[in-house]
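Participant: Model the following, please.
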Amino acid sequence: MANGLDENSHLPASLRVITLNCWGLKFLSKHRHARLTEIGHQLATASPAPSIVALQECWTQQDYLTIRKLTQTVLPHGKFYFSGVLGGGLAILSKWPIEESSMYRYPLNGRPAAFFRGDWYVGKGVACARIRLGDGASADQVVEVFCTHLHAPYEQDDSYLCHRTAQAWEIARLMRLAAERGHMVLGLGDFNMVPLSLGHRLVEAHSPVRDVWRILKPDSALGSARHAAEKARGRPVPSARECLVEHGATCDGKLNTWKWSKQLRKELDRGRESEVDPDAPDEGARRLDYVFSYDGGGGKGDRWRVESAEVGMLMRHPTLKCSLSDHFSVEATLVRASGQKTASSSPSPPMTSPLPSSTYDEVLALISLYEQRERKQQRVQLTHFWAQTAISIGCFIAVWWSPANYVAFILMLLSTIGFGAGILNGLMGFLFVESELKALKEFEYDIRTARLRAKDGAGSS
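Facilitator: You can find the predicted model right below:
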């Protein structure tokens, strides 16, 4: 034994971690297969070589297998995760074998009525993988990886904020349980939230993980220059280069060709590139993609410390000249601390750090507002079901007195189509909304419990 570590366990001196939203929507994402093939090539030739890679919006097995084939020498192990009707779009690649994996589907996850958005159908959740870095049996040789893609905002008023907040709570719970097992934890993915937003605060308060970018750059931006929290800081609009280097902006920036105007993208398709001044102000760039980490030794760098974090995958496709995705990657290097402790010698760290009661009140208000919205939606759906049932019965009765066959046909057609739509709304009203409201009640209970603990902690101090 040396420094509490078995010399034969061959633990790596560093970990290179990458997370990337690939934008691999089948039939919808332009140049999908060509771009994801190039992403695989870039991962395979990256220096330093990646140790663990988390991919989001890698929807098809064809794209996943292409990336696996290209990265076989540096990332020989991987898992494509299945979820929902259309798949979760999540994948994890690793330098070391995946000992155990699971797919946890979020209880609150979109609405089937919003079929044009698809979040409910893809079954968004958390792809979980347990990876052993060494060949020993101790807890300090295990890293648990959690890859996710939280619900997108879509609308101006962001009616899905409740979903995303509940999802942040769920992944925080999973990461906390992994930390309680004494394992290193990595939370990777497109969280669709800006730094220090409600979901971000819940993740860091109710699990011991920390946002690696803010570890190194605690004064980085809290959103785009247009975001209210960032405006309140009264800072000048950062340049496109600063958004990448200082603030970790992974999407919606000027340097990503998929955020260019339609005319500029048409010009690019014709082979005419446009120059973007990296020193020009960039109001839209923001950070939605994260690497959260917990070192497994109390969160104080006893086992691993964050050495670097940067935005990656900035290169263009060699022939198409477009960006490889509508997101850039987040890439972090963690190095093994020299004074590493064993799991048994490390004191048990607190897994949570309660937020102010006002924060939990904010979540409870959000839950209440969303519950009212869903109950109203349920009433509309069930009213439509019962009304359409009555109309369909009326149409069948009217057929008896139909003056002509074509009138009877029209009545039967209207009855069939209308009743079909009514049944769909009835199923959503009776089944889906009820299950969603029950999941919401569970989330509300958790938040109320957390609020009580926070209040008791404040009182005892």
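
Participant: Every contact and neighbour count from this point should use C-alpha atoms.
Facilitator: Will do.

Participant: can you give me the strands for the stretch 101-250 of the chain?
Facilitator: 125-132, 142-149, 184-190, 210-211 (DSSP state E, counting those that start in this stretch).

Participant: Please provide the structure for the following sequence as well, for comparison with the first:
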Amino acid sequence: MANEVSASILTLNCWGIPYVSKNRITRMSAIAEKCASREYDIICLQEVWSVEDFKVIKAKVQEILPYSHYFYSGVVGSGVCILSRYPIYDVMFHKWPLNGYVHKIHHGDWFGGKGVGLCKIKILNMNINVYTAHLHAEYNRENDEYMAHRVLQAFDTAQFVRMTSGGADAVILAGDLNTEPQDLAYRIIRGVGGLMDACPSSASHIGTNECANNSYTCSKFARTRPDGKRIDHILYLGSKSVKVEITNFQHPLPNRVPYKDFSYSDHEAVMATLKFTNGEHDISDNLDVTDSLKEAIEICETALKSVQRQRFWYLLSACILVVPLIWSIGSLWNSVEKNALKAGCSAMEVYIKRLTNDLH
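Facilitator: Have a look, this model is predicted:
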């Protein structure tokens, strides 16, 4: 294996909802130009909801990043894709059991069939697992009805990374994780997955969404929290044979698309250059995984009680409206959510037992 190899990783939520996202076509063209700038070796994009937009970007970067994969899923596609300078020799997509609610059409997460995508990439003679994900959005922090969904998506993602990374020389997880560093979902992804954050402490306060310098940020957020929220991340992990170091970290895109008065997206792009060298990787921060998982189980158990109440209201609505279909659809979804919550709780309990046994 080569003594030293570097790769620049870019991640961006493109905000590419057809007929909804402002200036989408112009922005996608500008994003494609940036992706083709020869500055990046691997690019992870989220919210590329139109396959035509993906084709535009792919055609533009073909000479620079000849390898790519779009992860199809759900009704409208997962929205996530990976572009690479280096060969992609294997791919896999893991769809999360919980993806929001089918009746919350205005949120739309369920229709995307969201999950975590994996591309196994060969950089010279080194095997790199590159994962990209877009967790469920937090629409209301004070009353977060999707907390259990996002927490289980985080645990599911960390488990998927852990269980598919055997034999990999290094791991990279990049995407819009919709969770800030102090949040439970972030702690679970890093703690269970053993992943390290590419963002240095000196830049940890700089956000990637709802930033004051972004043209799509409403004035309310710009005034109250000008730095925005840091919810887009590049996380990484080395191996027993490969050490990973961060040599560069930045938000690489200008505040505005050239000659326009709007930004590239409502999110900021994140770029990190990773240096891979021979040698065992550093140990990740010793995050308290057990306490985080116990907190997650409590959230899921509370959600389970809510599911039971919702089942009653589905039945009541069906009786009042005399439309059996309403009850059957609601009941079916209710069962899906209940089983997903139970599966998540039991998997986290197994993980806690393993940690406890390892300590003894």
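
Participant: For Asp295 of the first structure, find the nearest of the strands of the stretch 101-250 of the first structure.
Facilitator: strand 184-190 (4.9 Å; CA to CA).

Participant: hang on, the earlier thing: deepest-packed of the strands of the stretch 101-250 of the first structure, please.
Facilitator: strand 184-190 (a mean of 27; mean count of other CA atoms under 10 Å).

Participant: where does Leu382 of the first structure land in three-state SS?
Facilitator: Three-state call for Leu382 of the first structure (DSSP: H, G, I helix; E, B strand; the rest coil): helix.

Participant: What's the match for it in the second structure?
Facilitator: Matched to the second structure by TM-score structural alignment, Leu382 of the first structure sits across from Leu315.

Participant: just to revisit the earlier point, with distance to Val276 of the first structure added, can I get the strands of the stretch 101-250 of the first structure in a markdown table?
Facilitator: Formatted as a markdown table, the strands of the stretch 101-250 of the first structure follow (distance: least, CA to CA, whole Å):
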| stretch | distance to Val276 of the first structure |
| --- | --- |
| strand 125-132 | 36 |
| strand 142-149 | 29 |
| strand 184-190 | 25 |
| strand 210-211 | 30 |
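
Participant: Tell me which of these sits nearest to Glu371 of the first structure.
Facilitator: Once these are compared by CA to CA, strand 125-132 is nearest, at 21.4 Å.

Participant: quick check: the closest one aligns to which part of the second structure?
Facilitator: Counting by TM-score structural alignment, strand 125-132 of the first structure sits on residues 115-122 of the second structure.

Participant: okay, stretch 181-195 of the first structure sits on what stretch of the second structure?
Facilitator: Going by TM-score structural alignment: stretch 181-195 of the first structure matches residues 167-181.

Participant: Mind listing residues that contact the matching stretch?
Facilitator: With CA atoms under 8 Å, 6 or more residues apart in numbering as the test, stretch 167-181 of the second structure has contacts from 10-13, 44-46, 126-138, 165, 185-187, 229-242, 244.

Participant: go again using 6 Å as the cut-off
Facilitator: With CA atoms under 6 Å, 6 or more residues apart in numbering as the contact definition, stretch 167-181 of the second structure has outside contacts at 11, 127-135, 137, 186, 230-239, 242.

Participant: before we move on, the earlier item: for Trp386 of the first structure, find the nearest of the strands of the stretch 101-250 of the first structure.
Facilitator: Short answer: strand 125-132, nearest of the strands of the stretch 101-250 of the first structure by CA to CA, at 34.0 Å.

Participant: Superpose on the second structure and give me the mean offset of the closest one.
Facilitator: Here the mean offset of strand 125-132 of the first structure against the second structure after fitting is 1.0 Å, by mean CA distance after the TM-score superposition for the first structure.

Participant: Touching the longest strand seen in the second structure from outside, list them.
Facilitator: Secondary structure of the second structure per DSSP state E: the longest strand is strand 4-16. With contact meaning CA under 6 Å, 6+ apart, strand 4-16 of the second structure is reached by 40-49, 175, 265, 267, 269-277.

Participant: For the second structure, just list every one of the helices.
Facilitator: Per DSSP state H, the second structure carries helices over the ranges 24-35, 51-61, 147-164, 184-193, 219-224, 289-321, 324-359.

Participant: Would you mind finding the match for Glu47 of the second structure in the first structure?
Facilitator: Match for Glu47 of the second structure (TM-score structural alignment): Glu57.
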